[in-house]
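Asks: fold the following and give me the result.
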Amino acid sequence: MTDKNQQAVKEMQEGDLEAAAKLLNEAIEEHPEDPVAYTNFGNLLAAVKEDEKALRFFEKAISIDENAAAAHYGKGNIFFNQDNFEKAIEAYQKTLEHGLLESDVYYMLGLSYYQMNDLSHALPSLQRAIELNPKDIDANFHYALTLAQLELVDQAVEAFNDVLLLDPEHADSCFNLGVAYAYKDEAEKALKMFERAIAIQPDHVLSHNGKKQIEAQLNGN
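Replies: Next comes the predicted model:
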């Protein structure tokens, strides 16, 4: 990475996108065959929701160097944000093939499969994301959700509890634990989890509904 690329990334991180754009323009003029500058410019454009322009920069980086893993990842994120999950999966797989074996890539790949309801493919990607970054709350949560939807309920309970160890205020995990306990006919535990979700997030509609159903069940109605 050239100095101007490094400076540009720093400016982007600090929120000065105009300065970053100027530096990246200069970097591209000085080194027109450097895929890194095009990738960084793509990331900058993606940050301001200029998706089609961003894609063109990522494509340019890849045309210079097919192994530009970060450009493939940028493409994947654009497609994901456009709900084009098939193309996102393809881009994320290429990201991994070209050596960017990071937690975020596995998470986004798993999330793309999850959005397509391809749970058997989502599970190993999300599991790998957690192995690489055990403290990633979103990856842990979606891993737990995937287990639950595959009806691996005991494993899902364990995984939702892992999320609550990382974030005790995670209302959606409390709700899903309530559902899991209800599924296991453990009504008292289910009620506690729905109540905990409501205590954290008073407008958690699904937890209010779950609480009513469990209370009716416990009261013999």
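Asks: from here on, contacts and neighbour counts on C-alpha atoms
Replies: Noted.
Asks: please enumerate the strands of the protein.
Replies: Read by DSSP state E, the chain holds no strands at all.
Asks: the helices in it, which residues?
Replies: Along the chain, counting by DSSP state H, helices occupy 3-13, 17-30, 35-47, 51-64, 69-81, 85-97, 103-115, 119-132, 137-149, 153-166, 171-183, 187-200, 205-218.
Asks: grab the nearest non-local neighbour of G99.
Replies: Spatially, and ignoring its direct neighbours in sequence, G99 is nearest to A69 (6.7 Å; CA to CA, 6 or more residues apart in numbering).
Asks: circling back: output the helices of the chain in TSV, with mean neighbour count appended to each entry.
Replies: Shown next, in TSV, are the helices of the chain (neighbours: other CA atoms under 10 Å):
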stretch	mean neighbour count
helix 3-13	18
helix 17-30	18
helix 35-47	24
helix 51-64	20
helix 69-81	25
helix 85-97	21
helix 103-115	24
helix 119-132	20
helix 137-149	22
helix 153-166	19
helix 171-183	24
helix 187-200	21
helix 205-218	16
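Asks: and for comparison, fold this next one:
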Amino acid sequence: MRKRHINKIAITLSILFVLFVFAVNVSAKQSITSKTYYHEGDRYFDKKRFDRAIDKYKKAIKANPRVAKYYYMLGKAYQTRGSLDQAIISYKKAVTVDPDYYWSYFRLGAICLEKGDHEKAIAYYRTSIEKCPKESDVHYFLGKICDIKGDTDGAIKEYSEAVKLKPDYFDALYNLGINYAQKGDLKRAVTFYKKARKVKPYDEEMLVNLGIIYVKLKNFRKASNVLAVALNVNLFNRDTRFYLGKAYYGMGNLDQAIKQTEKALTLDPDNADIHFTLG
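Replies: Next up is the predicted model:
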């Protein structure tokens, strides 16, 4: 009797072992299949063949629906293609599978920002920060929302956080310069424009803005040096010519001042400020 009982236990254990091995094999095959589809989707995504990428990501999800990054990349493909509503569904599914998958919150925030729903965008970005406090991009886009709402101090706070996390973040440095200039703190604006310039020495818009501030500060030689670099980047920027003319005038070089201001006028013949300056 005891022997029969032992045999039953042995048979039961054997069956359980076989089922376990079978389940492991199925899971392994499922994982390999889903990863294959996922990587194929990535390759199509990199080639900007988004319809094919979407098809592959969907197959990866069907093979293994428990991986958040599959839903995330599906959402990213939809978003890049312009299918925002489908992207939202995919990103929300990603955080359902893994609530800590913070990039999905970031992307949801970006879509809400694009749609003009700033409060929802802020909520998603805040959640993203909670999940990953050291993500500089989130603070940058919160700063952009503050810019849109006219909250200069809020923008400065968020851009500053972005720069703390990523000291060479050009866009954040540049926007700090813009916001300090708007506040009238031109010296602080110069500080951040100069930091931005170290990252991108030949960014035209940054160079022109820095030159304009130097003109306002009556530091005409520095203004002329910076604007000369901007002129080498683009010969046909009206503001570069106009403020370079002002810089030359401040330095006492009237011939160059007139020449650059006249060049500005040829680029914008109806500009009242340029006519007034020449008159």
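Asks: picking that back up, which residues touch the one in structure 2 that sits across from the residue nearest to G99 of structure 1 in the alignment?
Replies: Using TM-score structural alignment, the equivalent of A69 of structure 1 in structure 2 is Y102. Y102 of structure 2 makes contact with 95, 127-129, 131-132, according to CA atoms under 8 Å, 6 or more residues apart in numbering.
Asks: for A172 of structure 2, give me its contacts.
Replies: The contact partners of A172 of structure 2, by CA under 8 Å, 6+ apart, come to 140, 159-160, 162-163.
Asks: again, but for F79 of structure 1
Replies: 85, 87-88.
Asks: which single one of those is nearest to Q201 of structure 1?
Replies: Checking the contacts of F79 of structure 1 against Q201 of structure 1 with CA to CA, the nearest one is F85 at 30.6 Å.
Asks: return the residue of structure 2 aligned against that closest one.
Replies: Match for F85 of structure 1 (TM-score structural alignment): H118.
Asks: same question, I130 of structure 1
Replies: Looks like I130 of structure 1 aligns to V163 there (TM-score structural alignment).
Asks: quick check: most distant residue from the centroid of structure 1.
Replies: Relative to the mean C-alpha coordinate of structure 1, counting by CA atoms, centre = their mean, the farthest residue is G220 (41.6 Å).
Asks: neighbours around E66 of structure 1, how many?
Replies: Neighbours of E66 of structure 1 under the rule other CA atoms under 10 Å: 15.
Asks: how close does it sit to G42 of structure 1?
Replies: 16 Å (CA to CA, to the nearest Å).
Asks: so where is stretch 55-65 of structure 2 in structure 1?
Replies: Per TM-score structural alignment, the counterpart of stretch 55-65 of structure 2 in structure 1 is residues 22-32.
Asks: report the contact partners of the match of I130 of structure 1.
Replies: V163 of structure 2 neighbours (CA under 8 Å, 6+ apart): 136, 169, 172-173.
Asks: any idea which of those residues is closest to T12 of structure 2?
Replies: S136 (56.0 Å).
Asks: correct me, but the closest one touches S160?
Replies: No. The criterion here is CA atoms under 8 Å, and S136 of structure 2 misses it with S160 at 9.7 Å.
Asks: so which of the contacts of Y102 of structure 2 hold up in structure 1?
Replies: Using both residues aligned by TM-score structural alignment, their matches' CA atoms under 8 Å, structure 1 keeps these contacts from the contacts of Y102 of structure 2: 127-129, 131-132.
Asks: let me know the closest of the contacts of Y102 of structure 2 to N219 of structure 2.
Replies: I129 (40.8 Å).
Asks: thought that closest one was touching S136?
Replies: No. Assessed by CA under 8 Å, I129 of structure 2 is found out of contact with S136, at 9.1 Å.
Asks: so what's the residue positioned nearest the centre of structure 2 up against?
Replies: Closest to where the C-alpha atoms of structure 2 average out (CA atoms, centre = their mean) is D137, at 5.8 Å. Applying CA under 8 Å, 6+ apart, one finds that D137 of structure 2 lies in contact with A162.
Asks: what's the match for it in structure 1?
Replies: Correspondence of D137 of structure 2 to structure 1, assessed by TM-score structural alignment: D104.
Asks: structure 2: which residue goes with Y114 of structure 1?
Replies: Aligned partner of Y114 of structure 1 by TM-score structural alignment: D147.
Asks: my read: its match touches K157, true?
Replies: No. Using CA under 8 Å, D147 of structure 2 is not in contact with K157, being 11.2 Å away.
Asks: map T240 of structure 2 onto structure 1.
Replies: Aligning on TM-score structural alignment places T240 of structure 2 opposite S207 in structure 1.
Asks: look up the closest residue to that match, ignoring the ones flanking it.
Replies: Nearest non-adjacent residue to S207 of structure 1, counting by CA to CA, 6+ apart: F194, 5.0 Å away.
Asks: aligned partner of the one you found in structure 2?
Replies: Using TM-score structural alignment, the partner of F194 of structure 1 in structure 2 is L227.
Asks: residues in contact with its match?
Replies: 207-208, 211, 240, 243-244.
Asks: so how far does stretch 245-254 of structure 2 reach from one end to the other?
Replies: Using CA to CA, the end-to-end distance of stretch 245-254 of structure 2 comes to 9 Å.
Asks: quick one: distance of that stretch to the chain centre.
Replies: Counting by CA atoms, centre = their mean, to the nearest Å, stretch 245-254 of structure 2 is centred 39 Å from the centre of its parent chain.
Asks: what's the answer for stretch 18-31 of structure 2, then?
Replies: Worked out by CA atoms, centre = their mean, stretch 18-31 of structure 2 lies 41 Å from the chain centre.
Asks: please consider this matter closed, and thank you.
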